[in-house]
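Enquirer: pasting a predicted model and its sequence here:
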Amino acid sequence: MFDLARERDSDWWEVEALYDLCFAPGREALSSYRLRDGVPPVADLSLVARDGEGILAGAIRFWPVLVGGRRALLLGPVAVHPTRQGEGLGALLIRDGLARAAALGWERVMLVGDAPYYARFGFHRLDNVEMPPPTNPDRVLGHDLTPGAWAGVTGRVERVT
């Protein structure tokens, strides 16, 4: 059993250490990080999952971006501690985060990831959305929090200023 809570300022270093553990060195060189530079994550959607002992088991963050001038959320990173993988925690974080985003009035979410994994959450390829290079276009995925939210949305993904 996990307790999901909003990430607090005091969680920041612990969450960053989890991301460093779970992702390859140089993760911050990815193009998605250029969209996050100088932009705080959406506080109500940045979640931590702790086990019954209070140990950090997973974390997820969402960031505001613009796609063709329209508001969207960029999901990621999401990470689960290696000792807790395979317990469904990643899915719990994603589903809970998407539900919270919808409740807050967000219409669309995007990410860069593996389509076969994220399809189970309703993500699909965004053919007319361009992430900053170098990003494989096959990995640019979107999810409609409201029906048809991605219909007609095209263009570059840009950092919110």
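Expert: Nice, thanks for sending it over. Here the structure is a predicted model, which is why all the values come from computation and not from measurement.
Enquirer: C-alpha from now on. contacts and neighbour counts both.
Expert: Noted.
Enquirer: nearest residue to residue 157 other than its sequence neighbours?
Expert: Spatially, and ignoring its direct neighbours in sequence, residue 157 is nearest to residue 67 (4.5 Å; Cα to Cα, 6 or more residues apart in numbering).
Enquirer: in which helix or strand does the residue of the chain positioned farthest from its centre reside?
Expert: What lies farthest from the middle of the chain is residue 53; by Cα atoms, centre = their mean that is 25.6 Å. Per DSSP states H and E, residue 53 falls between elements, in no helix or strand.
Enquirer: what distance do you get for it to residue 38?
Expert: Applying Cα to Cα, to the nearest Å, one obtains 33 Å for the distance of residue 53 from residue 38.
Enquirer: next one: residue 69
Expert: From residue 69 across to residue 38, the span is 19 Å (Cα to Cα).
Enquirer: compare the two (neighbour count), which wins?
Expert: A direct count of neighbours by other Cα atoms under 10 Å for residue 69 and residue 38 places residue 69 higher, at 14 against 11.
Enquirer: which residues in this protein form strands?
Expert: Taking DSSP state E, the strands of the chain run over residues 3-6, 47-50, 56-67, 70-80, 108-112, 124-125, 129-130, 140-144, 155-159.
Enquirer: now for residue 13, how many residues are close by?
Expert: By the other Cα under 10 Å criterion, the neighbourhood of residue 13 contains 10 residues.
Enquirer: next up, a second structure to put side by side with the first:
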Amino acid sequence: MQEMAEDAWQVEALYDLCFAPGRKALSSYRLRDDVPPVPAFCSVVKDDDGIVGGAIRCWPIRIEDHDALLLGPVAVHPTRQGEGLGGLMIRDVLARAEAAGWPRVLLVGDAPYYERFGFKRLNGVVMPPPTNPARVLGFGPWAGVRGRVRKRLDALPD
């Protein structure tokens, strides 16, 4: 289900639980500073009591003249891991993004995990330092797209 404003505190608590304390110091967060996520691609999975067990967010970015979504963070509560929630959320976001006219999705992550969803290592797409280039992965049509990844501050396409 789409993340709602009242879910934000649970989502942030989940990210704090699942990631290292310095997660906001990562270079991918520089692309999120002062930029709201794209609400249509921010989802949560809740149990019957309304507790968030998984969350995914996407942010608008630009590489030269090409628009894309920055996928992440993706998190699943440790008590819910192994249920396939992460894969479910990733596949859902990729399908909805493509249908909405966002065919390119980028993330920084482990290729062996994300390859199963169609992500491939991107050559020539440069994240802010200090990002390991081997962890810059893309989904969708990336042929000919090269350059620095920048945050997108202008209005989003419909």
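Expert: Cool, got the structure. Owing to the predicted nature of the structure, the values given are computational and were not obtained by experimental measurement.
Enquirer: circling back to that earlier point, and the counterpart of the residue nearest to residue 157 of structure 1 in structure 2, what does it touch?
Expert: The alignment partner of residue 67 of structure 1 in structure 2, by TM-score structural alignment, is residue 63. With contact taken as Cα atoms under 8 Å, 6 or more residues apart in numbering, residue 63 of structure 2 is in contact with 125, 145, 146, 147, 148, 149, 150.
Enquirer: leaving out the residues flanking it, which one is nearest to the alignment partner in structure 1 of the second one?
Expert: Under the alignment defined by TM-score structural alignment, residue 145 of structure 2 corresponds to residue 153 in structure 1. Nearest residue to residue 153 of structure 1, sequence neighbours excluded (Cα to Cα, 6+ apart): residue 68, at 6.6 Å.
Enquirer: one more: residue 11 of structure 2?
Expert: residue 55 (6.3 Å).
Enquirer: hmm, the one you found is touching residue 44, no?
Expert: Yes - using Cα atoms under 8 Å, residue 55 of structure 2 is in contact with residue 44, at 4.4 Å.
Enquirer: how much space between residue 7 of structure 2 and residue 141 of structure 2?
Expert: In this structure, residue 7 of structure 2 and residue 141 of structure 2 are separated by 32 Å, where distance is defined by Cα to Cα.
Enquirer: between those two, tell me which one has more neighbours.
Expert: Here residue 7 of structure 2 and residue 141 are compared on neighbour count by other Cα under 10 Å; more neighbours surround residue 7, at 17 against 10.
Enquirer: how about the more buried one, what's its match in structure 1?
Expert: Checking TM-score structural alignment: residue 7 of structure 2 goes with residue 11.
Enquirer: for the residue nearest to residue 11 of structure 2, which residues are in contact?
Expert: Counted by Cα under 8 Å, 6+ apart, residue 55 of structure 2 has contacts 11, 14, 42, 43, 44, 45, 73, 74, 75, 76, 89.
Enquirer: how far away is it from residue 10 of structure 2?
Expert: From residue 55 of structure 2 across to residue 10 of structure 2, the span is 9 Å (Cα to Cα).
Enquirer: my read is that residue 121 of structure 2 contacts residue 134, right?
Expert: Yes - with contact defined as Cα under 8 Å, residue 121 of structure 2 reaches residue 134; the gap is 6.5 Å.
Enquirer: out of those two, which sits in the busier spot?
Expert: residue 121 (21 against 14).
Enquirer: residues touching residue 15 of structure 1, list them.
Expert: Contacts of residue 15 of structure 1 were listed using Cα under 8 Å, 6+ apart, and they are 48, 56, 59.
Enquirer: quick one: contacts for the first one?
Expert: So that's residue 48 of structure 1. Under the criterion of Cα under 8 Å, 6+ apart, the contact list for residue 48 of structure 1 reads 4, 5, 6, 7, 15, 56, 57, 58, 59, 60.
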